[in-house]
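Asker: got a sequence here, can you model it:
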Amino acid sequence: MLDDFLVRAALAGFGVALAAAPLGCFVVWRRMAYFGDATAHAAILGVALSLLLSTSVFAGVLVVSLLMATLVSLLSGRGYAMDTLLGVMAHSALAFGLVAVSFLSGVRVDLMAYLFGDILAVAPQDLALIAVGVLLVVGLMGWRWSALLTATLDADLARASGIDPKREQLVLTLSLAVVVAVAVKVVGALLIAALLIIPAAAARPFCRTPEAMVLLAAVVGAASTTGGLQAAYWFDTPTGPTIVCLAAVLFVLSSFVALLKRKLARPAASSDALR
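Answerer: As a prediction, the model looks like this:
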């Protein structure tokens, strides 16, 4: 079954959507969208360094993404506004990565594949790495779920409950680095943040509990990856951007449905008040 490149691509997309769903919800709840963007941009520098040192691209992206996320966490609140710090780090990492790639003489680098993904080129070994990454992220999220929710809700409440908010931030940082490393092949460094944020944002209006939001975000992400893969095959368009476009369409539809529900609920509430 894995000899079919479309099957491998679908499995890779489903795996990344599954890993991105819980992490994307925390990114939305904590308003860490730019944090995810900065970590994702560091992936290009990781690609360049791994090719330069003749090591695994997955390992290079994972290490550099983890270093970037940890560095931002350590520097935050030390004289710089968070958005300023993230802006500097994100664009600097991307620029250094692109410059480093230009120095790789004798190495053929498909830069577009790393920037926008090349899910159709997922090999069985890539699929194995994605599976390991998904299991690691899902395991971390499940293990620290209650503590992460408490720290997200209120840092003071977390401390009173014996939970260290900085430790939970580190768990999120590690998970984010792993998701970036496994998603580079699927949607590319420039679109990873979109796959994290858009499914979670689309799920948010319809969920009353965090667990329901994670499940619905996983469904939206899986529908975006598999549907985007099929649409790219039909219309001969770039696969990574097509996946994100479909996710954006689903977000617009969910926003429209949520708005319609609110408008329909107002007359009902007004008539109940009149009674």
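
Asker: going forward, measure contacts and count neighbours with C-alpha atoms only.
Answerer: OK.

Asker: just the buried residues of the top helix by length along the chain, please?
Answerer: When the chain is parsed with DSSP state H, its longest helix is helix 239-274. Judged by neighbour count using 16 or more other C-alpha atoms under 10 Å, the buried positions of helix 239-274 are 239-244, 246-248, 250-251, 254-255, 258.

Asker: what about Pro28, which helix or strand?
Answerer: Not quite, residue 28 is Val, not Pro. helix 5-29 (DSSP states H and E).

Asker: who does the following helix or strand past that helix touch, helix- and strand-wise?
Answerer: Counting by DSSP H and E, the next helix or strand C-terminal to helix 5-29 is helix 33-52. For helix 33-52, the packing partners by 3 or more C-alpha pairs under 8 Å, 6 or more residues apart in numbering; DSSP states H and E come out as helix 57-75, helix 82-102, helix 165-187, helix 192-203.

Asker: what angle do helix 33-52 and helix 82-102 make?
Answerer: Angle, helix 33-52 to helix 82-102, by axes from the mean of the first three to the mean of the last three C-alpha atoms, to 10 degrees: 20 degrees.

Asker: buried stuff in helix 33-52?
Answerer: Buried residues in helix 33-52 (16+ other C-alpha under 10 Å): 33-51.

Asker: next one: it to chain centre, how far?
Answerer: Chain-centre distance of helix 33-52: 13 Å, with C-alpha atoms, centre = their mean, to the nearest Å.

Asker: with stretch 22-40 instead?
Answerer: 7 Å.

Asker: endpoints of that stretch, how far apart?
Answerer: 17 Å (C-alpha to C-alpha, to the nearest Å).

Asker: so what touches that stretch?
Answerer: Residues outside stretch 22-40 that contact it (C-alpha atoms under 8 Å, 6 or more residues apart in numbering): 65-66, 68-69, 83, 86-87, 89-91, 93, 138, 141, 152, 172, 175-177, 180, 189-190, 192-193, 196-197, 199-201, 213-214, 217-218.

Asker: Leu135 sits in which helix or strand?
Answerer: helix 124-143.

Asker: mind listing what's buried along that helix?
Answerer: For helix 124-143, a neighbour-count test (16+ other C-alpha under 10 Å) marks Asp126, Leu127, Leu129, Ile130, Ala131, Gly133, Val134, Leu136, Val137, Val138, Met141 as buried.

Asker: next, the second sequence, to be compared with the first:
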Amino acid sequence: MPKRTNDYQKLILAINNHFALQSAKVTESAMLFDASTEQYREIDILLEDEIGGIKALVGVECTTVKRPLTVAKLDEIIAKHKDCHINKTVIVSKFGFANTTAIKAQKVGVELIGYEAALQKDWPAEFDILAGIQPYHVSCELLPDLSITTADDTTLIDFDLKGDPLVEGSDTTLSSYLIELLAQITGGLMLPPYLNGEKAASDGVKFSQSWVFKNGITIKDNAGRQVDIIAAKAEFIYRRQPLSADLQAGIYNGKLVGSSVVKNDDSYFKESRFTVSKDNNGDPKSGISITLSLDT
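Answerer: So this is what the prediction gives:
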């Protein structure tokens, strides 16, 4: 059976990956065999791990029904998980749970987790910290218009500059060499501080950078021809794209959590999944955990 494309399920999958132990296996839309009906049943998210040498299965079901989860639905999930030999059941509901459902879940050991559909105004002040964390993908590309100045006794005639020649005495190409020099100038930010990066998320920011090589450098093309150069001027384009949208929020496993799933058809990544969490204990010094997963 193909994986679901439910965005809410993907969001919960990202959160479970965020909290899962490194030894755990997290599977979306897992199919488990139900011996009582002799058929495979789908579990929204399955976490598999070993505890004391014994394999433990945790089943997570995600519901988006636009009303609090009922006892009848709880019983249905419990029965399915029992028939599939799941050790622990977790239910995540976008619209909460009925009071009777919460009472029964507590008695039978089912964990209920509420997760809001959108960022709420009345979240604890600590969430401001989480909401302020924004990952970006930054790219800086060297454009083909490269201008170089040769030493007096060398010439570019018959030299293949477009083939990205090697820099003599190093294991890098000229384009990589210039990118490294740019990183040194900008402190690794790749965009000179005098330029405005606001347009970087749409059209990109184009700029040029020049270097004078006091002692000169030697470059060699694919045919083995060498040229000594004393200066270079390169054109770059800088792009900056956010990897998360407005965070959805909730209290998850006793922690304050924000998460988002963003599809980027026109980006380097098909999809980015960002999750950030903080202990919900009111201690401003408690640590923040961040997970960023990219689908290429």
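
Asker: what would you report as the TM-score here?
Answerer: Once superposed, the chains reach a TM-score of 0.21 (TM-score structural alignment, normalised by the length of the first structure), with 99 aligned residues with a C-alpha RMSD of 6.3 Å.

Asker: show me which of the buried residues of helix 239-274 of the first structure is closest to Thr225 of the first structure.
Answerer: Ile243 (5.2 Å; C-alpha to C-alpha).

Asker: from Val184 of the first structure, how far out is that closest one?
Answerer: 13 Å.

Asker: can you give me the helices for the second structure?
Answerer: Secondary structure of the second structure (DSSP H): helices at 7-19, 71-83, 99-108, 126-131, 174-186.

Asker: now those as JSON lines including distance to Pro242 of the second structure and mean neighbour count?
Answerer: Below are these laid out as JSON lines (distance: least, C-alpha to C-alpha, whole Å; neighbours: other C-alpha atoms under 10 Å):
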{"stretch": "helix 7-19", "distance to Pro242 of the second structure": "17", "mean neighbour count": "19"}
{"stretch": "helix 71-83", "distance to Pro242 of the second structure": "37", "mean neighbour count": "15"}
{"stretch": "helix 99-108", "distance to Pro242 of the second structure": "38", "mean neighbour count": "14"}
{"stretch": "helix 126-131", "distance to Pro242 of the second structure": "13", "mean neighbour count": "17"}
{"stretch": "helix 174-186", "distance to Pro242 of the second structure": "20", "mean neighbour count": "16"}
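
Asker: would you mind giving those as JSON lines with distance to Val276 of the second structure added?
Answerer: As requested, those are arranged in JSON lines below (distance: least, C-alpha to C-alpha, whole Å):
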{"stretch": "helix 7-19", "distance to Val276 of the second structure": "8"}
{"stretch": "helix 71-83", "distance to Val276 of the second structure": "28"}
{"stretch": "helix 99-108", "distance to Val276 of the second structure": "27"}
{"stretch": "helix 126-131", "distance to Val276 of the second structure": "6"}
{"stretch": "helix 174-186", "distance to Val276 of the second structure": "28"}
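
Asker: how about these, which one is nearest Ile148 of the second structure?
Answerer: Between those, helix 174-186 lies closest to Ile148 of the second structure; by C-alpha to C-alpha that is 11.0 Å.

Asker: which ones are touching Val64 of the first structure?
Answerer: Counted by C-alpha under 8 Å, 6+ apart, Val64 of the first structure has contacts Ala42, Ala43, Leu45, Gly46.

Asker: Val47 of the first structure contacts Val61, doesn't it?
Answerer: Yes. With contact defined as C-alpha atoms under 8 Å, Val47 of the first structure counts as touching Val61 (5.8 Å).

Asker: for the helices and strands packed on helix 33-52 of the first structure, which one ends up most surrounded?
Answerer: Mean neighbour count, computed with mean count of other C-alpha atoms under 10 Å, is highest for helix 192-203 among these, reaching a mean of 26.

Asker: the spatially most central residue of the first structure and Ala268 of the first structure, how far apart?
Answerer: When C-alpha atoms, centre = their mean is applied to the first structure, the residue found nearest the centroid is Leu196 (3.1 Å). Here Leu196 of the first structure is placed at a distance of 36 Å from Ala268 of the first structure (C-alpha to C-alpha).

Asker: also Ser146 of the first structure?
Answerer: Taking C-alpha to C-alpha, one finds Ser146 of the first structure at 36 Å from Ala268 of the first structure.

Asker: same question, Phe35 of the first structure
Answerer: Counting by C-alpha to C-alpha - Phe35 of the first structure and Ala268 of the first structure are separated by 41 Å.

Asker: re earlier: overlap in contacts of Ile243 and Val184 of the first structure?
Answerer: In contact with both Ile243 of the first structure and Val184: no residue, using C-alpha under 8 Å, 6+ apart.

Asker: what's the burial count for Gln241 of the second structure?
Answerer: Neighbourhood size, Gln241 of the second structure [other C-alpha atoms under 10 Å]: 17.

Asker: ok, Leu23 of the first structure next?
Answerer: By other C-alpha under 10 Å, 24 other residues sit near Leu23 of the first structure.

Asker: quick one on the thing from earlier: now the buried residues of helix 124-143 of the first structure in CSV, with distance to Leu111 of the first structure?
Answerer: Converted to CSV, the buried residues of helix 124-143 of the first structure look like this (distance: C-alpha to C-alpha, whole Å):
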residue, distance to Leu111 of the first structure
Asp126, 18
Leu127, 21
Leu129, 21
Ile130, 20
Ala131, 24
Gly133, 23
Val134, 25
Leu136, 28
Val137, 27
Val138, 30
Met141, 32
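
Asker: out of the residues you listed, flag the one nearest to Ala10 of the first structure.
Answerer: Nearest to Ala10 of the first structure, judged by C-alpha to C-alpha, of the buried residues of helix 124-143 of the first structure is Leu127 at 10.3 Å.

Asker: follow-up on the earlier one: make JSON lines out of the buried residues of helix 239-274 of the first structure and add distance to Ala223 of the first structure.
Answerer: Below are those laid out as JSON lines (distance: C-alpha to C-alpha, whole Å):
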{"residue": "Thr239", "distance to Ala223 of the first structure": "14"}
{"residue": "Gly240", "distance to Ala223 of the first structure": "14"}
{"residue": "Pro241", "distance to Ala223 of the first structure": "14"}
{"residue": "Thr242", "distance to Ala223 of the first structure": "12"}
{"residue": "Ile243", "distance to Ala223 of the first structure": "9"}
{"residue": "Val244", "distance to Ala223 of the first structure": "11"}
{"residue": "Leu246", "distance to Ala223 of the first structure": "9"}
{"residue": "Ala247", "distance to Ala223 of the first structure": "8"}
{"residue": "Ala248", "distance to Ala223 of the first structure": "12"}
{"residue": "Leu250", "distance to Ala223 of the first structure": "9"}
{"residue": "Phe251", "distance to Ala223 of the first structure": "12"}
{"residue": "Ser254", "distance to Ala223 of the first structure": "14"}
{"residue": "Ser255", "distance to Ala223 of the first structure": "17"}
{"residue": "Ala258", "distance to Ala223 of the first structure": "19"}
